[in-house]
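Engineer: got a predicted structure plus its sequence, pasted below:
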Amino acid sequence: MHTLAYNDIKAATDRIAGRIRPVTLYPVDPGAIHTARRDLLDDRPDEPCEVWLALEYMQHTGSFKARGAQNFIQAHREAGSLPDAGVTIASGGNAGLACAWAAQQQDVRATVFLPITAPAVKVAKLRGYGADVRLVGAEYAEALAACEQFAAATGALASHAYDHPLIAAGAGTLLEEIHQQIPDLDTVVVAVGGGGLFSGVATAAQHHGIRTIAVEPENCRALNAAIEAGRPVDVTIDSVAADSLGARRTSAMALHAAQQDKVHSILVPDAEITRARQALWDRYRIAVEHGAATALAALTSPDHRVPDRDLPAPPTTPSRSYRPGSGEKVAIVLCGANTDPSNLLHPAT
């Protein structure tokens, strides 16, 4: 099993410094996020929570994936293990874009495999980053098989969208930047797909004593299902956020991070994800992917059951919202913005 340690994230922070865009933090309007109800016998005065949006969607290629891709290539270059054949990946999403961008930045060849059904706009964007795009098969699995064959035949370095310690460590540098700006941060809220971002952020957060809220769509719950089963398991994918959070199985590395102290697993319905995404546009003119809005939805969804703050929710009754405590300082990661904004400009009524 791949494991991740805080030292990996510190090394990644030093390695990619100056190669990525530092994250910007934006304060949410006071009172916009409600705090948890106190016990009736608690007569201490309430203090509003302080909430920041971590605008990581402004990162190169439009998502946090640029961090891991840059760390992956740079680490192999430093180790002298970067082959002449360059890097290869099977992904038409944010991971493929990040891999192609990082390779271009490092003057490294990138070969990206996609199914023939991939949208032309994605193919054009990948080629714009200088990637050699190979269209193979009708499904992602066929493109992945072709990518693996290519790596075996040419010696190209195979990258992964999330299940690699260098990829996850690069993503974890985001929390280091947030903590540097808010040293007394209490909680970080992050959406979870395959688990690369979550693994990195949660590992760094644990080191700093920060609580991590791992948020998934109700019908796209690879991490939550793994916590329940005690091992990574396949799940069905049916969510408005499936394009970026639609991993059928989380990584063992992510499960290990989720089993540590100060981690909560939250499931939110699609309707609340859509509502949170629209609210970001209406209030701040921020257009993000549904996957990014998933993190915010945990704090804006109606109250259901809020578990003891530092104990994982029982898997049979997962929480569908998170309410910060009085005076709690929270950062919500908006992780990507590769989305069609047309339905934000003219929302359905």
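Structural biologist: Perfect, I can see it now. As the structure is a computational prediction, the values presented were derived from the model and not from experiment.
Engineer: from here on, just use CA atoms for contacts and neighbour counts.
Structural biologist: Fine.
Engineer: how about the residue positioned nearest the centre of the chain, secondary structure?
Structural biologist: Ranked by distance to the mean C-alpha position of the chain (Cα atoms, centre = their mean), the top residue is L197 at 4.1 Å. State at L197, reduced to three classes by DSSP: H, G, I helix; E, B strand; the rest coil: helix.
Engineer: pull the contacting residues for it.
Structural biologist: When contacts are counted by Cα atoms under 8 Å, 6 or more residues apart in numbering, L197 touches 64, 162, 168, 171-172, 190.
Engineer: at 10 Å what do you get?
Structural biologist: With Cα atoms under 10 Å, 6 or more residues apart in numbering as the criterion, the residues that contact L197 are 64-65, 67-68, 162, 167-175, 190-191, 254, 335.
Engineer: take a look at this one as well, against the first:
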Amino acid sequence: MSRAEIDAAMQRLRAQPGFLLETPLWKLPASALGVPGGEVWLKLEQLQVAGSFKARGMMNRLLANPIPASGVIVASGGNAGIATAAAAKALGVKCEVFVPTISSPAKQARLRELGAEVVVTGAAYSEALQACLARQQQTGALLTHAYDQPEVVAGAGTLALEIEAQGGVPDSVLVSVGGGGLIAGIADWFGPRARVVALEPELAPTLFRARQAGEPVDVAVSGIAADSLGAKRIGAIAWELTQRHVKDALLLPDDAIRQAQLTLWRQFKLAVEPAAALGLAALQSGAYRPRADEKVCLVLCGANMDPATLS
């Protein structure tokens, strides 16, 4: 991975008219959120096509490779599948998505609305992935991985490129981690210029446990954000890049994540899924304590959830 690959991904995405959106970067005084620091930047990626940052990496993967008549195939807790289905629809190709039983009904419904063939199998993402890989061997469809392919990570990195173009380089960026594609791309783009902080739920600690073990290991995954941050092992690309660029890996309890999600809705009418609320949860809970003058960027990475859960 390199910044050049991320830049190339952005050029590729911009050449596909009418797909990728430039999502807003909202700068607020930290006091407006009731948290420490000088300024909080909210990157509103929940407004992206297909409802999450995943649209960047999935479309980049499709544009960078020939697509066979059998189309594309992906395993996902929901967001990567929705993004792949949206990209496939935009390009007029078939799409098959394998999701685990923990995938929310709202995400499954959205997949079907986009024209994807949905296969619900396995109790967790890892089991859906194994079924997906077996099916791909039969059909020869182009496989998009939710987080562990170079084109996917480079696509995710375009989010950091966009942040810099809109507002400059923040002092720190707080990033939710599942399989690690997003933090890998962001950390690769910013490198040492910004402090990139990995955030995970206590019940889905893939990067945290890998650091304890000194290598990627399988972990049990559950909790409020498991349908988005449901990978049981940190991706190989993310492991390499976070080892190089990310010093801090923090864990957050589900109740703090839920409180942050509700704060974003009740105070700012920002409807995000739990995985997108980890940055604010880290600030509200004190897990991450910025300097008094620090510019902290929070990536609100997705909004594919049932709005009824915000009541």
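Structural biologist: Yes, it's here. Quantities reported herein were computed from a predicted structural model and do not represent experimental measurements.
Engineer: could you quantify their similarity as a TM-score?
Structural biologist: TM-score for the superposed pair, counting by TM-score structural alignment, normalised by the length of structure 2: 0.91. Supporting figures: 307 aligned residues with a Cα RMSD of 2.2 Å.
Engineer: per the alignment, name the residue of structure 2 opposite the residue nearest to the centre of structure 1.
Structural biologist: By TM-score structural alignment, L197 of structure 1 lines up with L182 in structure 2.
Engineer: now swap in K125 of structure 1 and tell me
Structural biologist: Looking across to structure 2 (by TM-score structural alignment), K125 of structure 1 lines up with R110.
Engineer: now do the strands in structure 2.
Structural biologist: Secondary structure of structure 2 (DSSP state E): strands at 25-29, 39-43, 72-75, 95-99, 117-120, 142-144, 172-176, 195-201, 248-252, 295-299.
Engineer: may I see those organised as TSV, with mean neighbour count and distance to E215 of structure 2 added?
Structural biologist: Formatted as TSV, those follow (neighbours: other Cα atoms under 10 Å; distance: least, Cα to Cα, whole Å):
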stretch	mean neighbour count	distance to E215 of structure 2
strand 25-29	15	35
strand 39-43	22	31
strand 72-75	28	24
strand 95-99	27	27
strand 117-120	16	31
strand 142-144	22	24
strand 172-176	25	20
strand 195-201	25	16
strand 248-252	18	14
strand 295-299	26	26
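Engineer: could these go into TSV alongside distance to A226 of structure 2?
Structural biologist: Below are the strands of structure 2 laid out as TSV (distance: least, Cα to Cα, whole Å):
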stretch	distance to A226 of structure 2
strand 25-29	27
strand 39-43	22
strand 72-75	14
strand 95-99	12
strand 117-120	16
strand 142-144	20
strand 172-176	12
strand 195-201	9
strand 248-252	13
strand 295-299	18
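Engineer: which stretch among those strands comes nearest A210 of structure 2?
Structural biologist: Each of the strands of structure 2 was checked against A210 of structure 2 via Cα to Cα, and the shortest separation belongs to strand 248-252, namely 10.4 Å.
Engineer: helices of the stretch 1-150 of structure 2, start to end?
Structural biologist: For the stretch 1-150 of structure 2, the helices defined by DSSP state H, counting those that start in this stretch cover 3-14, 54-63, 79-91, 105-113, 125-139, 150-167.
Engineer: for R289 of structure 2, find the nearest of the ones you listed.
Structural biologist: For the helices of the stretch 1-150 of structure 2, proximity to R289 of structure 2 was assessed by Cα to Cα; helix 150-167 is nearest, at 21.7 Å.
Engineer: sorry, back to before: any idea how far the residue nearest to the centre of structure 1 lies from T117 of structure 1?
Structural biologist: From L197 of structure 1 across to T117 of structure 1, the span is 27 Å (Cα to Cα, to the nearest Å).
Engineer: and for V87 of structure 1?
Structural biologist: Between V87 of structure 1 and T117 of structure 1 the computed distance is 23 Å (Cα to Cα).
Engineer: among the strands of structure 2, which is nearest A131 of structure 2?
Structural biologist: For A131 of structure 2, the closest of the strands of structure 2 is strand 95-99, at 7.4 Å, according to Cα to Cα.
Engineer: post-alignment, that closest one versus structure 1, mean distance?
Structural biologist: Here strand 95-99 of structure 2, set against structure 1 after superposition, deviates by a mean of 2.3 Å using mean Cα distance after the TM-score superposition for structure 1.
Engineer: what is that strand packed up against?
Structural biologist: Counting contacts by 3 or more Cα pairs under 10 Å, 6 or more residues apart in numbering; DSSP states H and E, the secondary-structure elements packed against strand 95-99 of structure 2 are strand 72-75, helix 79-91, helix 105-113, strand 117-120, helix 125-139, strand 142-144.
Engineer: and E22 of structure 2, which of these is closest to it?
Structural biologist: Judged by Cα to Cα, the one of those that comes nearest to E22 of structure 2 is helix 79-91, at 15.7 Å.
Engineer: list the buried ones in the closest one?
Structural biologist: The neighbour-count check on helix 79-91 of structure 2 (16 or more other Cα atoms under 10 Å) flags 79-88 as buried.
Engineer: tell me what angle it forms with helix 150-167.
Structural biologist: Regarding helix 79-91 of structure 2 and helix 150-167, their directions subtend 90 degrees when assessed with axes from the mean of the first three to the mean of the last three Cα atoms, to 10 degrees.
Engineer: so helix 79-91 of structure 2 matches what in structure 1?
Structural biologist: Following TM-score structural alignment, the aligned partner range for helix 79-91 of structure 2 in structure 1 is 94-106.
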